[in-house]
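In: What shape does this take:
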Amino acid sequence: MKSDQWAPHVTVAAVVEQEGRFLVIEEHTSAGLRINQPAGHLEAGETLVDAVVRETLEETAHRFVPEALVGVYMTHFERPGVGVTYVRFTFCGKAREEAPGRTLDDGIVRAMWLTADELRACMARHRTPLVMKCVDDYLAGRRVPLDFIHTHSVAPVVRA
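Out: The predicted structure follows:
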């Protein structure tokens, strides 16, 4: 693989709504303290669903049960000397019990439950514009069944 080959970063995010409030995190970023959905990068060997379940647990200590895909979003950021593209798969679902005694990922200050209006009131603190876009799409009823996503498994190569 060439070192100058373009490759997008694949991320996942969870929209979790409970009694009119959304589960979000407050995290340290290079731009300061920001608000985001539980989100993170797809890791090697994971399915998208596995990744969003893992990231939600790591960042909020809540077990997440995905129910549908809200949308797929692409964002491009220009950083000094390089552009970075993210493709984000956002899922919605239910939060189960909080895992007792579980510490949150490095950089995560806390998990919070905010209403859509509270999220709109602090948009300047959102990590990306996708935070509100995903909530708005969820509130608009956008849902794609999970079986829309297919993960093709390739058998490992056995070497003699």
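In: all contacts plus neighbour counts: C-alpha atoms, from now on.
Out: OK.
In: need the contact list for Thr47.
Out: Thr151 (C-alpha atoms under 8 Å, 6 or more residues apart in numbering).
In: Next, the second sequence, to be compared with the first:
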Amino acid sequence: MTVNPKGPETRWKPNVTVAACIEREGRFLLVHEHTQQGLRYNQPAGHLEPGETLLEAVCREVREETAWQVEPQALLGIYLTHGAATQYLRFCFVCRPLEDLGTPLDDGIVAADWFSYEQILALRPLHRTPALLAGIEDFRRGQRHPLELLHDLAAT
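Out: Here you go, the predicted model:
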């Protein structure tokens, strides 16, 4: 059993994030972004905001970080990653790119571009999280879960 370092009266909770695995013609859409560790590559991703569904959150994050409008098609996987001071529960979705809206990118995003699998492997030392490559590899293996697995009970 793990002991909560903040004491038994404080319940620990992971940060819930969403990410998008977006593939087009054999290339994947990634963002190049400023982080506390310097410039890093990641899938379009971010935190679930209050009142959002997971699907709304992933569409918003992709739009803000890449200017692309997407359609979630499947749940790729759920990944638990361990940061320096917290853990992240990441819901990664397979999304179909619909349209480049040409809108400005979020603060901290240097660029959004399409990369081959080989390029992504070469950039591995600059990945923001191991969940980036785990998701790409799950995608390439054909892993997909129906969106019907998700239930937003607040919306009912």
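In: what's the spacing between Val72 of the first structure and Asp106 of the first structure?
Out: To Asp106 of the first structure, Val72 of the first structure is 26 Å away according to C-alpha to C-alpha, to the nearest Å.
In: wait, Arg63 of the first structure
Out: On the measure of C-alpha to C-alpha, Arg63 of the first structure and Asp106 of the first structure end up 18 Å apart.
In: okay, the two: which has more neighbours?
Out: Arg63 (18 against 10; other C-alpha atoms under 10 Å).
In: Now check the second structure for the residue matching the more buried one.
Out: Aligned against the second structure by TM-score structural alignment, Arg63 of the first structure finds its counterpart in Gln69.
In: same thing with Ile35 of the first structure?
Out: So, by TM-score structural alignment, Ile35 of the first structure is matched to Tyr41.
In: can you list the residues that contact the host helix or strand of its match?
Out: Per DSSP states H and E: Tyr41 of the second structure is located in strand 38-42. Residues outside strand 38-42 of the second structure that contact it (C-alpha under 8 Å, 6+ apart): Leu30, Val31, His32, Glu33, His34, Leu123, Leu126, His127, Arg128, Thr129, Leu132.
In: now the residue most central in space within the second structure: how far from Glu49 of the second structure?
Out: Ranked by distance to the mean C-alpha position of the second structure (C-alpha atoms, centre = their mean), the top residue is Ala19 at 1.7 Å. Relative to Glu49 of the second structure, Ala19 of the second structure is positioned 13 Å away (C-alpha to C-alpha).
In: among the contacts of strand 38-42 of the second structure, who's most crowded?
Out: Leu30 (25 neighbours).
In: Name the nearest residue to the equivalent of Cys95 of the second structure over in the first structure, ignoring sequence neighbours.
Out: Residue pairing (TM-score structural alignment): Cys95 of the second structure is matched to Gly93 of the first structure. Excluding its sequence neighbours, the residue lying closest to Gly93 of the first structure (C-alpha to C-alpha, 6 or more residues apart in numbering) is Pro66, at 4.2 Å.
In: Quick check: which element contains the one you found?
Out: With DSSP H and E as the criterion, the answer for Pro66 of the first structure is strand 62-79.
In: buried residues in that strand?
Out: His62, Arg63, Phe64, Val65, Pro66, Ala68, Leu69, Val70, Gly71 (16 or more other C-alpha atoms under 10 Å).
In: Show me where the second structure has its helices.
Out: 54-66, 117-122, 130-140 (DSSP state H).
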